[in-house]
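1. give me coordinates for this.
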Amino acid sequence: MQEVLELFKEPIVIKLATLLLWVVVIIVGMGFLRKLVKRRIDNTGIAYRAQKTIDVVGYFFIILLVVLSFTFDSLKNYTIILGLFTAGIAFTLQELILSIAGSFYILMFRVYKPGDRIEINAIKGDVIDINNMFTTLMEMGEWVSTDNYSGRIVKISNAFVFKGPIKNYSMDFPFVWDELNIPIAYGSDLELAKKIVLDQANELLADYTKNSKAKWEELVDRYFLENAKLDPSIAIRLTDNWVELNLRYITDYKLRRLTKHQLFENIEKAISQSSEKVTLASTTLQLLKIPEMDVRIKQ
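-> Just a heads-up that it's a prediction; the model follows:
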């Protein structure tokens, strides 16, 4: 018992006990602040970001406390020790440090947030969580077509925000441009075909176009952008087999596949009701006539 009491009188033990006490106080304080934020803030998005900020700041203070606890007493060699310690940490834990710095960067500059659809490190998906180390995505694409979920949950290091481009589908302008091609047979009424396609696009996409114009005006005021045409438009291209009508339109980034399906369905129905003035085309083959042959048989 006496040896145990003597042990607790050692300076290093007192220092470790004090450090442990402060770490416990910081962790308890973090938990209290997280619960307070969750209870006081009704907006889920703001509460989520506030809780993540509390975590990051709390862990930063814990790391700072540990570093100062073991270097403060040696004021004479403080600069050398701190320099060597920092260099070693930076070399061995560079990915960890970049990840933590990346989480600060994501939260402070709103690079993306939970609910955004992004593409980072060649992986596309919806952000479902951001913590101090990783961004978690519900993956899209891979073996499934267009913008469908693959079912895999992908964790990406936050360090990747410093290593390459981040494509955000929804941050300031939650609409995307898309295209579809309609093959029209030669000999069809081309003006009527263009009218049918544009009428169907305008009818289906009226709300998207109206909402996107307001968002685009905000974007032009904020960034150095030229004004763009947001109404559905058509371009014509002649091919060997048909006249191709290229429809360009704007739609919600989450409804791109559904919008394309509805457009194809509505356009096909309208063309079928045009009394064959407009005909959808398919690949054609030209068969060449076999030349006549005069065969004479000698007996």
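
2. CA atoms for contacts and neighbours, from now on please.
-> Will do.

3. how about N181, secondary structure?
-> strand (DSSP: H, G, I helix; E, B strand; the rest coil).

4. list the contacts for the closest residue to it other than its chain neighbours?
-> Excluding the flanking residues, the one nearest N181 by Cα to Cα, 6 or more residues apart in numbering is N246, at 4.6 Å. Going by Cα atoms under 8 Å, 6 or more residues apart in numbering, N246 touches 179-182, 234-237.

5. show me just the buried residues among the residues you listed.
-> 181-182, 234 (16 or more other Cα atoms under 10 Å).

6. before we compare anything, build this one as well:
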Amino acid sequence: MIMDALNFDDPLIRKLILSTGIVVITYLIGFWVVRFINNKVEDFKRRHQSRRFTYYIIFFIDSIIITFIWLEDPSSLTTYLGFLSAGLALALHQVLLNIAGWLLIILRRPFGLGDRIEWDQVQGDVIDIRVFYTTLLEVGNWVEADQSTGRLVNIPNSTIFKAALFNYTRGFGCIWNEIKFLVTFESDWERAKKIVLETGYEHSEEEIEERARRRIIKMSKNYMIKYGKFTPIAYVEIKSSGVQVTLRYLTSVRKRRISENQINESILKKFKDEDNIEFAYPTSRLYRRTEEGKFLGSNE
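-> The predicted model follows:
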């Protein structure tokens, strides 16, 4: 009955059926390709990238074929695209910006899947890159030391043109971290500095320092960048409540909290054994002029 109602001589009906057939066929092909990828590719990152690439190819093929199906005259494609572009530029400028941002991300690769980045004031690990937005598994925020919050954050790809992007993973593959220890003015700050620096060396990762050194040499071929020191270093600074000793050291991007915890525990144990080192904290002092100074107007 439905077949009787359809007039296959109608060009519109033929185009609808042909377009539907193309979509179904390409969907089935894509389904089997993705199934093959899931069974054969063991690496998680490569498997996810391969699936994304398959979806993009199918979408592109469908768009091209269906466009030619619905065009009355293929030679008018240029004119058609011109009017279409003008209309899209006005009505869908944000969508086009997202697509342009996605192309920039795919071609220039400022970050990739698995990278830890800070983008548009959001920190997280990149878990998906789509045409219109990129998905991050958030870290930080109310959780300290760059640990995961468990939230997924979708950032429009157009943001790549207007917000700063920080990549923790590219370049060194590690980051500089600093831990501050405040001791009293009466403490032996030189001894405290020595203990802090020794602890930094005890917990330093030689493979990280060597990897950073190799990457700096490689990066210097393309960028004006130079580092001369990759081992821990300690700095001393005078504060209002005491002497601050700052330990600066290299650590893996995802091990910052672990390394801080290990170093802090070691420092607490070592300072406990030192009689002439005490931690400082903000204090206030009450000064009585009549007891500690002279009376106003006194000649003595």
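
7. so who does K9 of the first structure touch?
-> No contacts exist for K9 of the first structure under Cα under 8 Å, 6+ apart.

8. ok, average deviation of the host helix or strand of I99 of the second structure from the first structure?
-> Using DSSP states H and E, I99 of the second structure maps to helix 93-108. By mean Cα distance after the TM-score superposition for the first structure, the fitted helix 93-108 of the second structure averages 3.2 Å away from its aligned residues in the first structure.

9. can you tell me which residues contact the closest residue to Q94 of the second structure other than its chain neighbours?
-> Nearest non-adjacent residue to Q94 of the second structure, counting by Cα to Cα, 6+ apart: S158, 7.4 Å away. The contact partners of S158 of the second structure, by Cα under 8 Å, 6+ apart, come to 94, 97-102.

10. Provide the secondary structure category for S158 of the second structure.
-> S158 of the second structure ends up helix, using three-state DSSP.

11. and it, what's its match in the first structure?
-> Using TM-score structural alignment, the partner of S158 of the second structure in the first structure is A159.

12. and stretch 201-212 of the second structure, how far from the chain's centre?
-> The chain centre lies 23 Å from the centre of stretch 201-212 of the second structure; the measure is Cα atoms, centre = their mean, to the nearest Å.

13. gap between the two ends of that stretch?
-> 16 Å (Cα to Cα, to the nearest Å).

14. same check, this time on stretch 233-253 of the first structure
-> 19 Å.

15. for the stretch 51-200 of the first structure, which segments count as helices?
-> Using DSSP state H, counting those that start in this stretch, the helices of the stretch 51-200 of the first structure run over 78-92, 94-109, 190-222.

16. now these as CSV including mean neighbour count and distance to M171 of the first structure?
-> Formatted as CSV, the helices of the stretch 51-200 of the first structure follow (neighbours: other Cα atoms under 10 Å; distance: least, Cα to Cα, whole Å):
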stretch, mean neighbour count, distance to M171 of the first structure
helix 78-92, 13, 32
helix 94-109, 18, 12
helix 190-222, 16, 11
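
17. between those, which one is nearest to L16 of the first structure?
-> Closest approach to L16 of the first structure among those is made by helix 78-92 (18.8 Å; Cα to Cα).

18. what residues does the closest one touch?
-> 71-72, 97.

19. could you dump the residues you listed into CSV with distance to F175 of the first structure added?
-> As requested, these are exported to CSV (distance: Cα to Cα, whole Å):
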residue, distance to F175 of the first structure
T71, 53
F72, 54
I97, 35
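
20. now, which of these sits nearest E268 of the first structure?
-> Distance to E268 of the first structure across these (Cα to Cα) is lowest for I97, with 55.7 Å.

21. excluding chain neighbours, what is closest to that closest one?
-> For I97 of the first structure, the spatially nearest residue (Cα to Cα, 6+ apart) is A90, at 7.3 Å.
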